[in-house]
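Asker: Here is the input, now give the coordinates:
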Amino acid sequence: NGVDKLRLNPGNIGGRQHVEKVVDCARMHHTPIRIGVNGGSLEADLRREYGPDSPQAMVESAMRHVRLLEAAHFSDIVISLKSSTVSTTVEAYRQMAKLVEYPLHIGITETGTPARGLIKSAAGLGALLLDGIGDTLRISLTDAPVEEVRAGVELLRALRLRRDDIEIISCPTCGRTRVDLMQAVKRVDAALPHGQGYLRVAVMGCAVNGPGEAADADIGIAFGSGSGVLFRRGERFAHGAAEDMIALLVREATAMLRQRRDEEAR
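Answerer: Now for the predicted structure:
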């Protein structure tokens, strides 16, 4: 059996007899079933009763099939309730989380191209995850699947639900900025030792406010005109030419990560 989990769409699976056939097969192969409600393919009677784009209709659709599976003595269940409307999806999951203890797979469906889809998914899934709702997730994009995975990992990192890599924070620039900060961030990011643990690194556009505004960073650099200042937790500890300070930042960050790994290994 090469299937880890299968999806049952309440809107098009058909009647009870079809569901029972799927349940029998899933039970035989020890395969979980995801009740995957899609706001665009709800049962006709629910669309008539609740109207289009209704979180209540999505929840009722899911609960109908929860009851069907439970009546067949099948409880290896996961539930998803996806709409292309962020607010509808969020409300549906919030209602469902109050009704069942089954795992919830969260996502916004049909979000479109990455530019729009990332924003819609972050808005909806971020709200749910901060509520403590969601056991697995998918960021649906009109793009290669690997980009969906990368986006999902970055969302978890942004919410600090996954702390496994360097987090770079940088300012939006202002009139005091005397450096091409976009290029500076790219250079620092490329030089840092990724994949060795969590560290918060700040790359700021000026030395006037940079260290203070990024005082919660483990380490950071603030640029002047051809120069840079390094700081730890807002406290300055080195100053010099920008190129030298970038190199020193990388060495210091590498040492901090090594020290953390050593402490965790004790």
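Asker: use CA for all of it now, contacts and neighbours both
Answerer: Fine.
Asker: Tell me which stretches of the stretch 1-150 of the chain form strands.
Answerer: 6-8, 33-38, 77-82, 105-106, 136-137 (DSSP state E, counting those that start in this stretch).
Asker: The stretch 151-266 of the chain too?
Answerer: When secondary structure is read from DSSP E, counting those that start in this stretch, the stretch 151-266 of the chain shows strands at 166-170, 199-204, 219-223, 227-232, 235-241.
Asker: elements contacting the third one?
Answerer: Spelled out, it's strand 219-223. strand 199-204, helix 210-213, strand 227-232, helix 242-265 (3 or more C-alpha pairs under 8 Å, 6 or more residues apart in numbering; DSSP states H and E).
Asker: Count the neighbours of Ala97 for me.
Answerer: Look at Ala97: counted by other C-alpha atoms under 10 Å, it has 18 neighbours.
Asker: hang on, it packs against Ile133?
Answerer: Yes - the pair Ala97 and Ile133 qualifies as a contact (C-alpha atoms under 8 Å) at a distance of 7.1 Å.
Asker: Pull up the overlap in contacts between the two.
Answerer: In terms of C-alpha atoms under 8 Å, 6 or more residues apart in numbering, Ala97 and Ile133 are both contacted by the residues Leu104.
Asker: any idea how far Thr142 lies from Leu68?
Answerer: Shown here: Thr142 relative to Leu68, a distance of 33 Å by C-alpha to C-alpha, to the nearest Å.
Asker: to compare against the first, here's another:
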Amino acid sequence: MSRERTRVIRIGDRVIGGGNPVLIQSMCNTKTQDVEATVDQIKALTEAGCDIIRVAVPDMEAAAALKQIKKQISIPLVADIHFDYRLAIAAIEWGADKIRINPGNIGSADRVRAVVEKAREYDVPIRVGVNSGSLEKNLIEKYGGVTAEGIVESALQKVRMIEELGYENLVISIKSSDVLMCIKAHQLIAGQSDYPLHVGITEAGTYVSGTVKSSVGLGVILYQGIGDTIRVSLTGDPVEEVKAAKLILKTLGLRRGGVEVVSCPTCGRTRIDLISLANQVEKMVSEFDHLDIKVAVMGCVVNGPGEAREADLGIAGGIGEGLLMKKGEIIRKVPEEELLNALKEELMKLQ
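Answerer: As a prediction, this is how the structure comes out:
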């Protein structure tokens, strides 16, 4: 089921599915009970481009904190629940815009029913989440191990459990740390369900390995028209998750806006500190997220002008100086130490 044909689900003031833009999610790594720290992180994530934020709700103190958090943020709030169905009920009552549960680990059918009835009362969507690490033993035995087929069957069983209770305000999430398994699982479930899909490579790793694995997995899945929300799961600052997710969507043409920086890998011809300059440019352009342009940072004047021709603005380094270019045309020569400010001045003219 392509994203254009999935159901439309409302999460707070955002909508997903039905061909709506793919939204970026992240998850706070603060203690939810610490309202101030959690709100501060959510605001930083919002500024970075996060559309929906999830927080852990491990106890009633965390559930009660949702009310104060909700008052101070501007994006939908998702409560992540495990094991205790009462936390899901409390989270809904305290203002969660969506809850994430695994119906298989919150207890009896009566407990699942109680959560569903509360979600129905408040018209709050339920994200049914299944990870490869929590796959049921009978499905592991049936398929001879943890497989994409088993993950999909587990998720659809839980969806049917909620559907039988008369509730269809659902989002599905099936995740694995195995990229190829995750891709296959999404291909399978897209042909068997029309609920919106939240996509991610779970436990992807640290910044470098996690970004690479997520880019490969999410790139393949999204390119096939599958997926309505995404998260890049990284061991580190969740702001980096949002940055990576934005770049993945922009690279695939699924999100516009923001300055795209392209830079060469350097070589023996490089005569300026290109690595430092490229990093400074990437940091600086975050101030111009409302622009939708490409900036090239090139290391030499041999290939630089040609390589930067497709960019809106560009720098090509020389010996202690560089060429500042616009639409492939050389504007002027600039001393190396003034290149960053000169580029910033040109960006400000485009506002």
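Asker: Can you tell me which of the helices and strands packed on strand 219-223 of structure 1 is nearest to Ile168 of structure 1?
Answerer: When these are ranked by distance to Ile168 of structure 1, counting by C-alpha to C-alpha, first place goes to strand 199-204 at 4.9 Å.
Asker: per the alignment, Thr31 of structure 1 corresponds to what in structure 2?
Answerer: Matched to structure 2 by TM-score structural alignment, Thr31 of structure 1 sits across from Val124.
Asker: Next, the contact list for that match, please.
Answerer: Counting by C-alpha under 8 Å, 6+ apart, Val124 of structure 2 touches 11, 92, 96-99, 169.
Asker: What residues does Gly124 of structure 1 make contact with?
Answerer: For Gly124 of structure 1, the contacting residues are 86-87, 89-90, 107-108, by C-alpha under 8 Å, 6+ apart.
Asker: when you align them, which residue in structure 2 goes with it?
Answerer: Taking TM-score structural alignment as the alignment basis, one finds that Gly124 of structure 1 is matched in structure 2 by Gly217.
Asker: ok, now how distant is its match from Ser276 of structure 2?
Answerer: As for Gly217 of structure 2, its distance to Ser276 of structure 2 is 30 Å (criterion: C-alpha to C-alpha).
Asker: same deal with Ala244 of structure 2?
Answerer: Ala244 of structure 2 sits 20 Å away from Ser276 of structure 2, taking C-alpha to C-alpha as the criterion.
Asker: Would you mind telling me which of those two has the busier surroundings?
Answerer: Higher neighbour count among Ala244 of structure 2 and Ser276: Ala244, with 23 against 9, using other C-alpha under 10 Å.
Asker: Any figure for the gap between the more buried one and Ile293 of structure 2?
Answerer: If you measure Ala244 of structure 2 against Ile293 of structure 2 using C-alpha to C-alpha, the figure is 18 Å.
Asker: repeat for Arg127 of structure 2
Answerer: Noted for Arg127 of structure 2: a distance of 36 Å to Ile293 of structure 2, by C-alpha to C-alpha.
Asker: most packed of the strands of the stretch 151-266 of structure 1?
Answerer: Ranked by mean neighbour count under mean count of other C-alpha atoms under 10 Å, those are led by strand 219-223, which reaches a mean of 29.
Asker: Identify all contacting residues around it.
Answerer: Contacting residues not belonging to strand 219-223 of structure 1 are listed as 177-179, 200-207, 210-211, 214, 228-233, 242, 245-246, 249, 253 [C-alpha under 8 Å, 6+ apart].
Asker: For burial, what's the neighbour tally of Thr254 of structure 1?
Answerer: Counted by other C-alpha under 10 Å, the residues lying close to Thr254 of structure 1 total 17.
Asker: Val3 of structure 1 too?
Answerer: The tally of other residues near Val3 of structure 1 (other C-alpha under 10 Å) stands at 10.
Asker: In contact with the alignment partner in structure 2 of it, which residues?
Answerer: In structure 2, the position corresponding to Val3 of structure 1 is occupied by Ala96, as judged by TM-score structural alignment. By C-alpha under 8 Å, 6+ apart, the contact list for Ala96 of structure 2 reads 66, 70, 76-79, 124.
Asker: Inside helices: which ones of the residues you listed?
Answerer: Using DSSP state H, the members of the contacts of Ala96 of structure 2 that fall within helices are 66, 70.
Asker: Nearest to Glu141 of structure 2 among the contacts of Ala96 of structure 2?
Answerer: Among those, Ala79 lies closest to Glu141 of structure 2 (C-alpha to C-alpha), at 31.8 Å.
Asker: What distance do you get for the closest one to Gly322 of structure 2?
Answerer: Separation of Ala79 of structure 2 from Gly322 of structure 2 (C-alpha to C-alpha) stands at 50 Å.
Asker: Now do the closest residue to Ile221 of structure 2 other than its chain neighbours against Tyr167 of structure 2, distance only.
Answerer: In space, Ile221 of structure 2 comes closest to Ile183 once its chain neighbours are excluded; the distance is 6.0 Å by C-alpha to C-alpha, 6 or more residues apart in numbering. Note on Ile183 of structure 2: its distance to Tyr167 of structure 2, by C-alpha to C-alpha, is 28 Å.
Asker: what's around Pro265 of structure 2, how many residues?
Answerer: Pro265 of structure 2 is surrounded by 11 other residues when neighbours are defined as other C-alpha under 10 Å.
Asker: what residue of structure 1 matches up with it?
Answerer: Pro265 of structure 2 maps onto Pro172 in structure 1 when the alignment is built from TM-score structural alignment.
Asker: again with Asp178 of structure 2
Answerer: For Asp178 of structure 2, the aligned position in structure 1 is occupied by Thr85, per TM-score structural alignment.
Asker: got the contact list for the residue nearest the centre of structure 1?
Answerer: Closest to where the C-alpha atoms of structure 1 average out (C-alpha atoms, centre = their mean) is Leu155, at 2.7 Å. Taking C-alpha under 8 Å, 6+ apart as the criterion, Leu155 of structure 1 is in contact with 122, 126.
Asker: What lines up with it in structure 2?
Answerer: In structure 2, the residue paired with Leu155 of structure 1 is Ile248, using TM-score structural alignment.
Asker: quick one: its match and Arg10 of structure 2, what's the gap?
Answerer: 24 Å.
Asker: go on, Gln25 of structure 2?
Answerer: Taking C-alpha to C-alpha as the criterion, Gln25 of structure 2 is separated from Arg10 of structure 2 by 15 Å.
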